[in-house]
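[1] What follows is a predicted structure for the sequence shown.
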Amino acid sequence: MKQRISHALEKIGDTSNIQRMTQISGGDINQAYYIQTNEHEYFIKGNSNVSEHFFRVEAKGLKLMKETGAVNVPEVYYYDDPVEGEGVIALEWIQGNKDSNTEEKLGEQLASMHQHFGESHGFDEDTFIGLLPQPNKFYDKWVDYYHECRLVSQFNIAAERGRLPLDRKHLLKKLMERLPEWIDYGAKPSLLHGDLWGGNWMAGKNGSPYLIDPSVLYGDHAFEIAFTELFGGYSDAFYQAYQDNFPLPEHYEDIKEIYQLYYLLVHLNLFGEAYAGSVDRILKHYVG
């Protein structure tokens, strides 16, 4: 990694000496480092077992979110296409502490970002959630995108990994067939972060919220908010500020768990049967 980091700094144009290089926590799948040179501070993460566009598509997502002017994201200084699976991305070092207004600002800013709309639902290239691929295409209707690119994708992975006993397989197929009953309501294609669990935002200077580690797409904004509720990490102030600036559909509570199902299937496929009970409960609630 040190060689890859030195290469990245050279590409950035920072040829000063590395004063400090400390490995830090950076998620489940990457090696992450705080780098301090004579000139600058960086957050650099790398991986030796990823697809060639793994870091490029992350940089692309950060750029799209930044261009809205609605949210704060780290500056991208450099990324490379992994050579034989090895690659890094060099980002702005963000450090700060939450204050009493941080989560309210986060809700306002996310609502503003969600009001930047695409022409269609989906994305123009495949992305990742963890190391799992997320196939993407564009669809006129959100329900078609969610069915084909999200639920069918995880269904296929689950089948390959032996995560679908007959009852679960039957109920999941039944829910996918009936999906238009719940989410075919003309949702607009909002720009979404796509992987907004509680660990993918942080506070910077003056308590300003920053979004990190996106897996962007255009889709129903209720899909994003449903995921924030699944594992926690967000306050009442966040949700109130969001709702004040971009109200959720009236039937949000009726569809929330259908959207959470996708992320639970992801966790089932990544981590196994610990998530099976939650998947089965949702399936039985809707089609059991």
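    The structure has been received and is ready for your questions.
[2] contacts, neighbours, all on C-alpha from now
    Noted.
[3] Now do the SS call for Leu270.
    helix (DSSP: H, G, I helix; E, B strand; the rest coil).
[4] any idea how far the closest residue to it other than its chain neighbours is from Gly87?
    Take Leu270 and drop its neighbours on the chain: the residue closest to it by C-alpha to C-alpha, 6 or more residues apart in numbering is Leu132, 7.9 Å away. Separation of Leu132 from Gly87 (C-alpha to C-alpha, to the nearest Å): 17 Å.
[5] Neighbour count: those two, which is higher?
    Higher neighbour count among Leu132 and Gly87: Gly87, with 25 against 14, using other C-alpha atoms under 10 Å.
[6] So which residues of the stretch 1-150 of the chain form helices?
    Ranges of helices within the stretch 1-150 of the chain are 2-12, 54-67, 102-114, 142-145, based on DSSP state H, counting those that start in this stretch.
[7] list the buried ones in the first one?
    Okay, so that is helix 2-12. Arg4, Ile5, Ala8, Leu9 (16 or more other C-alpha atoms under 10 Å).
[8] Please compare the first structure with the one that follows:
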Amino acid sequence: MSLTELPTELIDGLGVRSASPVSGGDIARAYRLETGDGPLFLKWRPRATPDLFEREAAGLRAMRARSGGLGVPEIIRESPSGLVLEWIEGGRASASTETDLGRGLAHLHRTGHDLFGGLDGAPAGYLGSAQVDLTPTADWPEFFVHRRVIPLIDRGIAQGVVAPEARVLIDRLAPRAAELCGPPEPPALVHGDLWAGNRMIGAGGRNWLIDPAAHWAHREIDLAMMTLFGGFGADCFAAYEEVFAPAAGWRSRLRWYQLPPLLVHAVLFGGGYGAAALEVLRDYAR
């Protein structure tokens, strides 16, 4: 494609010779940039919400500083409309890829903080392109139910993609939030959107984490997302448990912690995601 079609604030001075579109998700346009120093990755969204890429960049930096051996792409250039990142060449899984991911994620989750919420105290962030409340707080159940789940239910009902029954059910479940959220834990640095498409396997079978919705949260948020759509091997979870075992009963909480991604998918894509979230609420309300 013509370089004149790309944002000058992101590519000027990088010696870009050509650009070709690549797959990059539903939120931004993605390109491979050919430069004299090797390829780079550009993700760009015209008229993006001003802090969309700012929050992603903050997440990449936070994870890169505490990666536990996992790869996190370096930021080459950033602006309100997008990011230029180092290019990750795809590879094949090795015998240790899943184990390395479990251990690395456990290391990342050991990064603690004093409050749940946004990195650097940011009051808002994104899950996909859906804005979510990240106002810092010391109360995890309050954060999860009242700042995450209820607003997403209300948004889904307003759009007609979530049944009104969902609000009745979450109002019934809210007084049990402390029980449903599991034993108290300190805030952990989470990727926040860790489905299989946001884990890349590079050269030598190395794991790379991309497209974060990073914030301070209960670490089971990541484990729940990993099990929602699959794509992670049993060795990954075994290695994670060996290094940093979750509290007893964590598997019984997985579906509870899958509510935010299910609701975000309902808001963004419709389909059967609203019905799936409603079924989770019904199960926990029984």
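    Happy to help now that I have it. From a predicted model like this one, the values you see are computed outputs, not experimental measurements.
[9] circling back to that earlier point, just tell me what the residue nearest to Leu270 of the first structure corresponds to in the second structure.
    For Leu132 of the first structure, the aligned position in the second structure is Ala130, judged by TM-score structural alignment.
[10] Next, work out how far apart that match and Arg110 of the second structure are.
    Taking C-alpha to C-alpha, one finds Ala130 of the second structure at 27 Å from Arg110 of the second structure.
[11] Provide the aligned range in the second structure for the helix or strand containing Ala158 of the first structure.
    Here Ala158 of the first structure sits within helix 152-160, counting by DSSP states H and E. Aligning helix 152-160 of the first structure against the second structure (TM-score structural alignment) gives residues 150-158.
[12] Please verify my assumption that Phe223 of the first structure contacts Tyr262.
    No - using C-alpha atoms under 8 Å, Phe223 of the first structure is not in contact with Tyr262, being 9.6 Å away.
[13] How much space separates the residue nearest in space to the middle of the second structure from Trp140 of the second structure?
    What sits nearest the mean C-alpha location of the second structure, by C-alpha atoms, centre = their mean, is Asp193, with 1.9 Å. In this view, Asp193 of the second structure and Trp140 of the second structure are 18 Å apart by C-alpha to C-alpha.
[14] before we move on, what about Gly128 of the second structure?
    From Gly128 of the second structure to Trp140 of the second structure the distance is 21 Å (C-alpha to C-alpha).
[15] These two: who's more crowded?
    Comparing Gly128 of the second structure with Trp140 by other C-alpha under 10 Å, the one with more neighbours is Trp140, at 24 against 20.
[16] Show me what the more buried one aligns to in the first structure.
    Aligned partner of Trp140 of the second structure by TM-score structural alignment: Trp142.
[17] List the contacts of its match.
    For Trp142 of the first structure, the contacting residues are His121, Ile183, Asp184, Gly186, Ala187, Lys188, Pro189, Gly219, Asp220, by C-alpha atoms under 8 Å, 6 or more residues apart in numbering.
[18] follow-up on the earlier one: average offset between the match of helix 152-160 of the first structure and the first structure?
    On superposition with the first structure, the mean distance recorded for stretch 150-158 of the second structure (mean C-alpha distance after the TM-score superposition for the first structure) is 1.9 Å.
[19] hmm, who's touching that stretch?
    Contact partners of stretch 150-158 of the second structure, identified using C-alpha under 8 Å, 6+ apart, comprise Val162, Ala163, Pro164, Ala166, Arg167, Ile170, Pro260, Leu263, Val264, Ala266, Val267, Gly274.
[20] Next one: the closest residue in space to the third one that isn't next to it in sequence from Pro151 of the second structure, what distance?
    So the one you mean is Pro164 of the second structure. Of all residues not flanking Pro164 of the second structure in the chain, Ile157 sits nearest, at 5.9 Å (C-alpha to C-alpha, 6+ apart). Between Ile157 of the second structure and Pro151 of the second structure the distance is 10 Å, computed by C-alpha to C-alpha.
[21] For the stretch 151-288 of the first structure, which segments count as helices?
    Here the stretch 151-288 of the first structure has its helices, by DSSP H, counting those that start in this stretch, at 152-160, 166-177, 180-183, 221-231, 236-245, 252-271, 276-287.
[22] Please tabulate these in TSV, including the columns mean neighbour count.
    Listed next are the helices of the stretch 151-288 of the first structure as TSV, based on neighbours: other C-alpha atoms under 10 Å:
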stretch	mean neighbour count
helix 152-160	17
helix 166-177	16
helix 180-183	15
helix 221-231	20
helix 236-245	17
helix 252-271	20
helix 276-287	16
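[23] With distance to Glu52 of the first structure added, can I get those helices in CSV?
    CSV is the format used below for the helices of the stretch 151-288 of the first structure (distance: least, C-alpha to C-alpha, whole Å):
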stretch, distance to Glu52 of the first structure
helix 152-160, 20
helix 166-177, 32
helix 180-183, 34
helix 221-231, 27
helix 236-245, 36
helix 252-271, 21
helix 276-287, 32
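[24] among those helices, which is nearest Ala59 of the first structure?
    helix 221-231 (19.6 Å; C-alpha to C-alpha).
[25] contacts for the closest one?
    114, 189-198, 234, 248-249, 252, 256-257, 259-260, 263.
[26] let's see it at 10 Å
    110-111, 113-115, 146, 187-199, 234-235, 239, 242, 246-249, 252-253, 255-264 (C-alpha atoms under 10 Å, 6 or more residues apart in numbering).
[27] Likewise for stretch 101-113 of the first structure?
    65-72, 115, 190-193, 201-204, 206-211, 221, 224-225, 234-247.
[28] which residues of the second structure does that stretch align to?
    Going by TM-score structural alignment: stretch 101-113 of the first structure matches residues 96-108.
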